[in-house]
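Participant: Okay, predicted coordinates and the sequence, questions at the end:
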Amino acid sequence: MQKHLVIIGTVWPEPNSTAAGSRMLQLIALFQKDNYSISFLSSAKKSEFSSPLESQDIDCYSIELNEDSFDTLIQTLQPSIILFDRFMMEEQYGWRVAEQCPDALRILDTEDVHFLRKARETAYKQNRELVFEDYLSDVFKREFAAMHRCDLNLIISEYEMELLTETFQVNTSILQYLPFLVEPISENFTNEIPPFSQRSHFISIGNFLHEPNWQTVLQLKKCWKSIKKALPEAELHVYGSYATQKAQQLHNEKEGFLIKGRALDVATVFNSSKVLLAPIPYGAGLKGKLLESMQFGLPNLTTEIGAEGMHGNLNWNGFITQTEEEFVQKAIALYQNEVIWKQAQLNGIAIINQRFTKTLFETDCITKVNHLNQHLKQHRLQNFLGQVFQHQTLQSTKYMSKWIALKNGN
């Protein structure tokens, strides 16, 4: 049987704009390494920053929501595996896939667990501690059902694996821990990048359309004056794609708080900066900006939420802070003290090499995928909750979609 993977994407991947875009290219490389042919389908419009997938031997198709033409296309493609890049894609197309390609393995790449991020956002915006009820939102019910309708779910964070298995009793047979997959860092790496003495200024980076990133920028604005007072020569360069009008309004030359917009060359920006600041107030998954800072040898400051699932029992690539006052103090120390800075840099390299090197995870993941593909019927019999959700939840989604298609004269 030909190994053919179809990916149904919310958007066309933009690896230079979002961590999700980088993650998708890592997954594509993982399957191509195991000789899968790949087709990528999306109803989104491509942008000038979309990755040129065709140049990587990937067939690309534009699809429409609530259109029966999808059924014809997926039947023609006859994939052995279908991967949804978020649970919303499974909701939209999962029932069509189940009808047209019942023997195809269905995988959900969660990106991060959305209901966890939603629960934390709710608690944060109400200025209180998270309680269990916060988890049980509509997002939870939708995502939990989508996860069970799929044969396998890729989970990016150890914390989320623990939450799903221990708190919500999700069977490990439908879960696979798969963090960011990167190349190891060589021993002489620190000799190849600019040293402490040749760097200046603080940096922050993150796609402005992602709400936790915007809240992070607001946190930075609150504590920047105290940092600037101690380090009058320092500036904070805030980078991120899709900078909004409200973000541009925070730009202040006099304060040294500079909204820079999209970083066209992340390597250049990271290699000239001294410290990355990421006081992330809430979120889920793994933070691509913090992983990148370690890859480039750039120490950072973050919060417990920011560092979650990343360092295990290893020392952090800088400092993990709990209060605004501590964040300010540690930012100043990391910026001024070369000994602390160099040790932070080495800590980051250890985290990359021991916890995110792709060879640690690729074989396990592909082995599990191929095993499930060969024993799919038995696997689905054991995932009886999935059958319940498949039967119940999707009836409403399916008939709403059919009604819209009919209404559109399709």
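Facilitator: Sure, I can see it.

Participant: use CA for all of it now, contacts and neighbours both
Facilitator: Noted.

Participant: which residue ranges form the strands in this structure?
Facilitator: Ranges of strands in the chain, per DSSP state E, are 4-9, 37-42, 58-62, 81-84, 105-109, 152-155, 175-177, 202-205, 236-239, 257-261, 275-278, 300-303, 318-321.

Participant: can you list these in CSV and add mean neighbour count and distance to residue 350?
Facilitator: Formatted as CSV, the strands of the chain follow (neighbours: other C-alpha atoms under 10 Å; distance: least, C-alpha to C-alpha, whole Å):
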stretch, mean neighbour count, distance to residue 350
strand 4-9, 22, 33
strand 37-42, 21, 33
strand 58-62, 14, 34
strand 81-84, 24, 32
strand 105-109, 25, 26
strand 152-155, 23, 22
strand 175-177, 19, 20
strand 202-205, 24, 22
strand 236-239, 24, 26
strand 257-261, 20, 30
strand 275-278, 26, 18
strand 300-303, 25, 14
strand 318-321, 22, 13
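
Participant: can I get these in CSV with distance to residue 403?
Facilitator: Converted to CSV, the strands of the chain look like this (distance: least, C-alpha to C-alpha, whole Å):
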stretch, distance to residue 403
strand 4-9, 22
strand 37-42, 21
strand 58-62, 22
strand 81-84, 23
strand 105-109, 25
strand 152-155, 30
strand 175-177, 34
strand 202-205, 43
strand 236-239, 44
strand 257-261, 42
strand 275-278, 46
strand 300-303, 47
strand 318-321, 51
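
Participant: Ok, which of those comes nearest residue 365?
Facilitator: Using C-alpha to C-alpha as the measure, strand 175-177 is the one of the strands of the chain that comes nearest residue 365, at 6.9 Å.

Participant: List of residues touching the closest one?
Facilitator: Residues outside strand 175-177 that contact it (C-alpha atoms under 8 Å, 6 or more residues apart in numbering): 152-158, 161, 365.

Participant: ok, and here's another one to check against it:
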Amino acid sequence: MSQKQLLIIGFVWPEPKSSAAGSRMLQIIDLFLKADYKITFATACAKTDNAFNLEPINIETVQIQLNNSSFDSFIANLNPNVVLFDRFMIEEQFGWRVSEQCPNALKILDTEDLHSLRKGRQQAFKNKEEFNDTYLYNNFAKREIASILRCDITLMISEFEMELLQTKFNVQESQLHYLPFLIEMDTESLENTPKFKERNHIVTIGNFMHEPNWQSVLLLKQQIWPKLSQLLPQAELHIYGSYVSQKATQLHNPKERFFVKGFAENVDAVMQNAKICTAYLPFGAGLKGKLLDAMQNGTPCAMNSIALEGMFGDLKPNGIIEDKIDDFITKTVSLYNNKLEWVKAQENGFKILDKRFSKSLFEADFNYKIEDVLKNISTHRNQHYISQVLQHQTLQSSKYMSKWIEEKNK
């Protein structure tokens, strides 16, 4: 029996040191490698210095073009069994071409986070209003839900977002699959992380190009750290993240003990040196990679309800949760100074990793889902006939728009 082929069409090259999305992509790649798939990674995005080198793990890489029929011959020759779209914008660009050239290929969408939810919350934040359904049902949602419906399986990183898709948008559960961040547990390493007295300062980390992270930094600078720093006179705030901008570096102020550090070469070392990781996000979606990084390095967290969404289930959190800024500051001080509270939060983090994100909990179910739908793809698609109608209509409109752009660019 010939080896199955997987084509991943990437929004960007995976950058695991720059973003949680990059780590997520490598976790998915690893699942397919262990299932003995031959993998090709294709993207129209330029490769950066932070891009992970896929060739040593036997992943073929291909540069492709947007709105160009050269992709048609490429995928027809490859003839993959499975195609994975990295975010819905990629499915919009290439989904119709995949359906036309390889109609029997299983189409998987990896959402990373629910973009429409994040965009709706961002607009509510900008308007200084409470988020509600009016903001949820935005134009991004129309595009994103259409993309989800056109695909055979959509991978969801957050249980909260899975439920939202079913209750608010009537997406069938059979079209969704829960696959959070996957952690390979190393109990000995967890137990050997630096202790309470060996740590100092507060840290946060996140890609500066990601708007929720940037707005979080502004909140820290303008509203949280001025008060928190007075109550913790020996503590410093260290802000790490890739793609640090000039407007971010201008916030750097040693006199205020507010340090913009930029790219973190070693996230584990950064987290293990810190006493607390803070994640106060004004808006966002999905799971927060910084919280997983913190838990893996025994670092308790100070967070608000947006940050913890989809993270803890019924388990106790690895730190404090508070939305009111003054109370957030008070509880952060307590977590920073109280050893018993800190140690308990650290233990909670280890338990969360084991019970909710251990790779062994999800690998078999993921493999079964892929193979089951692959074997019964016609039945699966007939059960979601509205999706086929949408696929037909979209294929026609996207096809001729793309061909028009291609002609225009000649």
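Facilitator: Structure's in. What do you need? Just so we're clear, the structure is a prediction, and the values are computed from it rather than from any experiment.

Participant: hmm, which two among the contacts of strand 175-177 of structure 1 are most spread apart?
Facilitator: Distances among the contacts of strand 175-177 of structure 1 were taken as C-alpha to C-alpha; the most separated pair is 152 and 158, at 16.2 Å.

Participant: which of the contacts of strand 175-177 of structure 1 lies closest to residue 34 of structure 1?
Facilitator: When those are compared for distance to residue 34 of structure 1 (C-alpha to C-alpha), residue 365 wins out at 11.0 Å.

Participant: And the closest one? What does it align with in structure 2?
Facilitator: Per TM-score structural alignment, the equivalent position to residue 365 of structure 1 in structure 2 is residue 366.

Participant: all helices of the stretch 101-250 of structure 1, in order?
Facilitator: 114-125, 132-135, 138-149, 158-162, 211-230, 245-248 (DSSP state H, counting those that start in this stretch).

Participant: Give the buried residues for the fourth one.
Facilitator: Just to be clear, that refers to helix 158-162 of structure 1. The neighbour-count check on helix 158-162 of structure 1 (16 or more other C-alpha atoms under 10 Å) flags 158-161 as buried.

Participant: ranges for the helices of the stretch 301-410 of structure 1?
Facilitator: Under the criterion DSSP H, counting those that start in this stretch, the stretch 301-410 of structure 1 carries helices at the ranges 304-307, 324-336, 338-355, 362-374, 376-382, 384-407.

Participant: Any idea which of these gets closest to residue 263 of structure 1?
Facilitator: Evaluated over the helices of the stretch 301-410 of structure 1, closeness to residue 263 of structure 1 peaks at helix 304-307, with 20.9 Å, by C-alpha to C-alpha.

Participant: Going by neighbour count, which residues in the closest one are buried?
Facilitator: Going by 16+ other C-alpha under 10 Å, helix 304-307 of structure 1 has these buried residues: 305-307.

Participant: Centre of the chain to that helix, how far?
Facilitator: Mean C-alpha position of helix 304-307 of structure 1 versus that of the full chain (C-alpha atoms, centre = their mean, to the nearest Å) differs by 14 Å.

Participant: what do you get for stretch 108-116 of structure 2?
Facilitator: 8 Å.

Participant: The residue sitting furthest away from the middle of structure 2 and residue 96 of structure 2, how far apart?
Facilitator: The centre of structure 2 is farthest from one residue, residue 410, which by C-alpha atoms, centre = their mean lies 36.2 Å away. Using C-alpha to C-alpha, to the nearest Å, one gets 21 Å for the distance from residue 410 of structure 2 to residue 96 of structure 2.

Participant: And residue 316 of structure 2, by the same measure?
Facilitator: 44 Å.

Participant: Residue 157 of structure 2 now?
Facilitator: Residue 157 of structure 2 sits 25 Å away from residue 96 of structure 2, taking C-alpha to C-alpha as the criterion.

Participant: Likewise for residue 226 of structure 2?
Facilitator: Distance of residue 226 of structure 2 to residue 96 of structure 2, computed by C-alpha to C-alpha: 52 Å.

Participant: So which of these two has more stuff around it?
Facilitator: Legend: neighbour count by other C-alpha atoms under 10 Å for residue 226 of structure 2 and residue 96, higher for residue 96 (22 against 14).

Participant: wait, which of the helices of the stretch 101-250 of structure 1 is closest to residue 374 of structure 1?
Facilitator: Evaluated over the helices of the stretch 101-250 of structure 1, closeness to residue 374 of structure 1 peaks at helix 138-149, with 18.2 Å, by C-alpha to C-alpha.

Participant: So which bits of that closest one are buried?
Facilitator: Buried residues in helix 138-149 of structure 1, defined by neighbour count with 16+ other C-alpha under 10 Å: 139-140, 142-149.

Participant: quick one on the thing from earlier: turn the helices of the stretch 301-410 of structure 1 into JSON lines, including distance to residue 68 of structure 1.
Facilitator: Below are the helices of the stretch 301-410 of structure 1 laid out as JSON lines (distance: least, C-alpha to C-alpha, whole Å):
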{"stretch": "helix 304-307", "distance to residue 68 of structure 1": "42"}
{"stretch": "helix 324-336", "distance to residue 68 of structure 1": "53"}
{"stretch": "helix 338-355", "distance to residue 68 of structure 1": "43"}
{"stretch": "helix 362-374", "distance to residue 68 of structure 1": "27"}
{"stretch": "helix 376-382", "distance to residue 68 of structure 1": "26"}
{"stretch": "helix 384-407", "distance to residue 68 of structure 1": "7"}
